[in-house]
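Student: Sequence plus the predicted model coming up.
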Amino acid sequence: MSATFTVGLLLLLSAVGFWMGRTRAVTVAGGRIATLHSVPNYYGSFVALWAGLPALVLVLCWMALRGPVIDWLVLDGLTPEQVEIWARVMLPPNDLSALLANIAEETDALTETHRQLLLININNLAAGQAQYVNAAVVGAIQPAADHLNSLRNLANWTLFAAVAALSAGGLAFTWSRINPSLRARNNVERIVTWLLILCSTIAVFTTVGIVLSLLFESIRFFTKVPVTEFLFGLHWSPQTAIRADQVGSSGAFGAIPLFTGTLLIATIAMIVAAPVGLMSAIYLSEYAPKKVRGLVKPVLEILAGVPTVVYGFFAILTVAPFIRDMGAAVGLSISSQSALAAGIVMGVMIVPFVSSLADDVINAVPQSLRDGSLGLGATRSETIKQVVLPAALPGIVGAMLLAVSRAIGETMIVVMAAGLQANLTLNPLESVTTVTVQIKSILVGDQEFDSAKTLSVFALGLVLFLVTLVLNVVALRIVQKYREKYD
């Protein structure tokens, strides 16, 4: 019995509850709907919510606790002999000797790392993937795999029975309470209000969690690397030695080249996207015939859904060679991977965002403002410049902010068209890299999480978050200033 089937049953009972509640309301009213406190649909929603929500909370709690509890029961059911057989095959000599000593002393022999490795082997065997498990330990952990499957089946059936009972009980209880004086609408709206509060609280705590995770890991990084070196250093080379006896670089974590490259590419992208996107939005909303608008606007919105890797291929196969050849024709030396190529293609990618959002904002400007301006003798272009655009400025600023955020956060185009080399330069003809590209590059593959190299990505993310926050605050002040003028 899978959890999907259980959720399906829950949805079915909720739908049945809606129908039964609505039908019951009509029946107790004797067909006179006016005698009911609320319309019949509210009675149906009242029954459906009580049939679904308590059981849904049970499902979520069960799914959160089932895995850790089952893992604990499986490991607790292993005998010392089974653990020893597994350890002799899977663990290095140093870990093995310590584990055997702990078993002999009847203490907790398995460390957290050992537990995770053993659980991976047991889960693979339980899933029928014995090819991923060392053949020498299959016999020792096969009983644990069988125990795991039996516990999962028991948990799924228990959850199914509990959900069915709770949902049916909630359905029957609320159905029996339906009468013309029941304030169904008030109850439903109160539940929905609390659900909205819960969702907004989850969103807030998620944001707080993200910020705190960045902050705590960044503090760990700054205990290894000084803040001044990170913020004002001019050289970025995060390679460090993994072991004390290994020959390797001590690393250089000056982030100025990364932030410079990010701003350079984002600036080039906005130089392309802002005027093109805004002018196309003005044309589509103010000048274009309906047929042209009906054709061009959907095409622009389709371009917004093109995967960024496609733009990356276009940049590295078409735009970058074209720029390099044009530079060679006039005697300029242009890198095969340049900030200019990445910025231009990124700007093309962002144009649909700016155009679509700005077009919607311009269309939202009341027609009465246009009519008043035209009635006073202004031309169409004067009306657009002096009335429409100032009135739509808050929305246009929002569109530009979204475009800037997309440009700062883009990774694939920069990887393919601008490269990975952290150069401190403002020359758009040279290869640069960005913060997001370095985050992606550092976290690829197996990394030691306690190293300065890995922790540096959290510091980069924190600074990027703060920069974005400052931009949003400044933009909000601009929006408020001009909105007061046109309220």
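Tutor: Noted; the coordinates are in hand. Numbering: from 1, shown residues only.

Student: CA atoms for contacts and neighbours, from now on please.
Tutor: Will do.

Student: what ranges do the strands span in the chain?
Tutor: 236-237, 252-253 (DSSP state E).

Student: In CSV: these, plus mean neighbour count and distance to Ala155.
Tutor: Converted to CSV, the strands of the chain look like this (neighbours: other Cα atoms under 10 Å; distance: least, Cα to Cα, whole Å):
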stretch, mean neighbour count, distance to Ala155
strand 236-237, 18, 50
strand 252-253, 22, 49
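
Student: Phe18 contacts Ala51, correct?
Tutor: No - using Cα atoms under 8 Å, Phe18 is not in contact with Ala51, being 9.0 Å away.

Student: Just want to know which of these two has more residues nearby.
Tutor: Set Phe18 next to Ala51 and count neighbours by other Cα atoms under 10 Å: Ala51 wins out with 33 against 25.

Student: Hmm, Thr223 and Ala452 touching each other?
Tutor: No - contact status for Ala452 versus Thr223: not in contact, 9.2 Å apart, counting by Cα under 8 Å.

Student: quick one, which of those two is more surrounded?
Tutor: Comparing Ala452 with Thr223 by other Cα under 10 Å, the one with more neighbours is Ala452, at 23 against 10.

Student: Give me the distance between the nearest residue to the more buried one once chain neighbours are set aside and Phe230.
Tutor: Closest residue to Ala452 in three dimensions, ignoring its sequence neighbours and counting by Cα to Cα, 6 or more residues apart in numbering: Phe221, at 5.8 Å. From Phe221 over to Phe230 the distance is 10 Å, taken as Cα to Cα, to the nearest Å.

Student: Pull the number of nearby residues for Thr228.
Tutor: Thr228 has 10 neighbouring residues, counting by other Cα under 10 Å.

Student: Got another one to weigh against that:
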Amino acid sequence: MPAIWIIAIVLVIASAGYFFARRRAFASAGSDPRQLHSLPVYYGANAAIAAAGPALLVLLVWAIAQPLLVNSALTQYLPADIAADEGARSLAMADVNRIAGGLDAAVAQGAMTENDAQTLNVETTDVRAMLASVGVALGADVDAQTLALAQRYRAATAFGNMLRVVTIVGLALVGAAIAYKLTNKDFRARRYVEGAIKLMLIAAASVAVLTTVGIVLSLVFNTIEFFKAFPAKDFFFGTRWEPSFSGRGGHSDLGFLPLIWGTLFISLIALIVAVPVGLFAAIYLSEYASPRVRAFAKPMVEVLAGVPTIVYGLFALLTVGPLLLNAFGANGVFQLGWMSGGTAAITAGLVMGFMLIPFVSSLSDDIINAVPQSMRDGSLGLGATHSETVRQVILPAALPGIVGAVLLAASRAIGETMIVVMGAGAAAALSMNPFDAMTTVTAKIVSQLTGDGEFNSPETLVAFALGMTLFVITLALNILALYIVRKYREQYE
């Protein structure tokens, strides 16, 4: 039974529990709500939460745990050499899962019966062609052992699904029955309902923390595996980036310095564009613009923040790059010969700067507007002009927040990918020339994970080391921004 049907059944049980518990509470009070300890809605809500809460929680855990347990149980049937190699084991189980999914699709589409799927063998059936007919493409022919594992996988999954239905529906019924039995006019339903809601709020608040922990752990473990296969000294202090997917492994040059230099250089160009434009726009909108102009201009500036980065990348590739080449190329208007192609650090930096303008502008505008009006009035009352008030009173008061906004924009620029991939090129170079092609850490993470190397090779695992290093850098920038804002922010009464 699909999970959506299980959820529907649980919700029906919860709804029935709500109405029956509410009616029981009224009956125990002689239909006089004044005799109830809690409001009538709390009695019904208590039964609904008791029915749906534990059942849906178990359903979520079951959805995560069942595939892991089935894969772990089937690993024992793999050949010893494959089971001992983590990468090979993952690839083998991925093939098993894909074939099992293909058999499910064939049964669902009527291409075969359930009995045919269970008795299928490679000697009498071309499994690869059969699965291709139902839209499941395989990269190689299916051998007997893989097919047998796929059939075991389907059988174990079917048993787990049946057990899931019985467990979750039974849990919902038991929860509703217990809540119904406890319901009477003296039952403190409000305390239990508010406690359950508090737990849900805590769980929601924990999602971000647990997600961050999961990201960090996944990066840390794979980074450790990388440094087991590649020297950390060569990674952090190497000046050449020349990965090889030809099977040479540690003979690749995986120096980090060209990538971090390209990242910081392109980000610097972006900030040179975004900070003055965004800050001046914020000053105008908050201090000089009329309400009508502000109501129109501010949303128009913030529209830039909603443009997908792939669109910015296309803009860099098709518009900004050719314009710069036409101006600074050997055959350009000025015939300077500074650019040899449209993809360069300055191309990506300029477009990334356009993307960051609304970040700097919106944050700075909010910070400037947070400066108390009394400070403006006091400055104007002492004879200062409007421009002098902005320059000598408002901006110094808002400066810590503006610095924090710039650092947050910097961390956003460092993590950008698509604009760099399409606008800056793919060359890892230690160059001071903004008209040279460069690349960044994020661009190389993409290229390394989409290469032809094995997942457990240094050339692939280096993506996790790059990601971990970039995570530490952006985290440090964010912490620095928060520290500056909190330490130097003036407190106003």
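Tutor: Now that the structure is in, tell me what you want to look at. Just so we're clear, the structure is a prediction, and the values are computed from it rather than from any experiment.

Student: ok so, going back, please say which position in structure 2 the residue nearest to Ala452 of structure 1 maps to.
Tutor: Counting by TM-score structural alignment, Phe221 of structure 1 lines up with Phe226 in structure 2.

Student: quick one: contacts for its match?
Tutor: When contacts are counted by Cα atoms under 8 Å, 6 or more residues apart in numbering, Phe226 of structure 2 touches Ser457, Pro458, Leu461, Val462, Phe464, Ala465.

Student: a markdown table please, covering the residues you listed and showing distance to Ala429 of structure 2.
Tutor: Shown next, in a markdown table, are these (distance: Cα to Cα, whole Å):
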| residue | distance to Ala429 of structure 2 |
| --- | --- |
| Ser457 | 24 |
| Pro458 | 21 |
| Leu461 | 21 |
| Val462 | 18 |
| Phe464 | 21 |
| Ala465 | 19 |
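
Student: By neighbour count, which of those wins?
Tutor: That'd be Pro458 among the contacts of Phe226 of structure 2, by other Cα under 10 Å, with 29 neighbours.

Student: Need the counterpart of that residue in structure 1.
Tutor: In structure 1, Pro458 of structure 2 lands on Ala452 (TM-score structural alignment).

Student: Can you say which of the strands of structure 1 is nearest to Leu284 of structure 1?
Tutor: When those are compared by Cα to Cα, strand 236-237 sits nearest Leu284 of structure 1, at 45.2 Å.

Student: residues in contact with the closest one?
Tutor: Contacts for strand 236-237 of structure 1 (Cα under 8 Å, 6+ apart): Gly251, Ala252, Phe253, Gly254, Ala255, Pro257, Leu258, Ala422.

Student: for the stretch 301-450 of structure 1, what spans make up the helices?
Tutor: For the stretch 301-450 of structure 1, the helices defined by DSSP state H, counting those that start in this stretch cover 308-314, 320-329, 339-363, 367-375, 380-383, 389-409, 412-417, 435-443.

Student: Turn those into JSON lines, including distance to Ala101 of structure 1 and mean neighbour count.
Tutor: Converted to JSON lines, these look like this (distance: least, Cα to Cα, whole Å; neighbours: other Cα atoms under 10 Å):
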{"stretch": "helix 308-314", "distance to Ala101 of structure 1": "53", "mean neighbour count": "17"}
{"stretch": "helix 320-329", "distance to Ala101 of structure 1": "62", "mean neighbour count": "16"}
{"stretch": "helix 339-363", "distance to Ala101 of structure 1": "59", "mean neighbour count": "25"}
{"stretch": "helix 367-375", "distance to Ala101 of structure 1": "83", "mean neighbour count": "13"}
{"stretch": "helix 380-383", "distance to Ala101 of structure 1": "86", "mean neighbour count": "14"}
{"stretch": "helix 389-409", "distance to Ala101 of structure 1": "51", "mean neighbour count": "20"}
{"stretch": "helix 412-417", "distance to Ala101 of structure 1": "50", "mean neighbour count": "25"}
{"stretch": "helix 435-443", "distance to Ala101 of structure 1": "36", "mean neighbour count": "19"}
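
Student: how far away is Ala144 of structure 2 from Val96 of structure 2?
Tutor: In terms of Cα to Cα, Ala144 of structure 2 sits 11 Å off from Val96 of structure 2.

Student: Equivalent analysis for Leu382 of structure 2, please.
Tutor: 79 Å.

Student: more neighbours, these two?
Tutor: Val96 (25 against 8).

Student: ok, for the more buried one, nearest residue in space, not its chain neighbours?
Tutor: In space, and not counting its chain neighbours, Val96 of structure 2 is closest to Ala150: 4.9 Å by Cα to Cα, 6+ apart.

Student: what's the neighbour count on the one you found?
Tutor: 25.

Student: For the lengthiest helix in structure 2, give me the average deviation versus structure 1.
Tutor: In structure 2, assigned by DSSP state H, the helix with the most residues is helix 189-229. For helix 189-229 of structure 2, the mean deviation from structure 1 after alignment is 3.2 Å (mean Cα distance after the TM-score superposition for structure 1).

Student: still on that earlier bit, show me what contacts the match of Pro458 of structure 2?
Tutor: Residues near Ala452 of structure 1 by Cα under 8 Å, 6+ apart: Phe221, Lys224, Val225, Pro238, Thr240.

Student: Compare these with structure 2 and list the ones that remain.
Tutor: Retained in structure 2 (both residues aligned by TM-score structural alignment, their matches' Cα atoms under 8 Å) from those: Phe221, Lys224, Val225.
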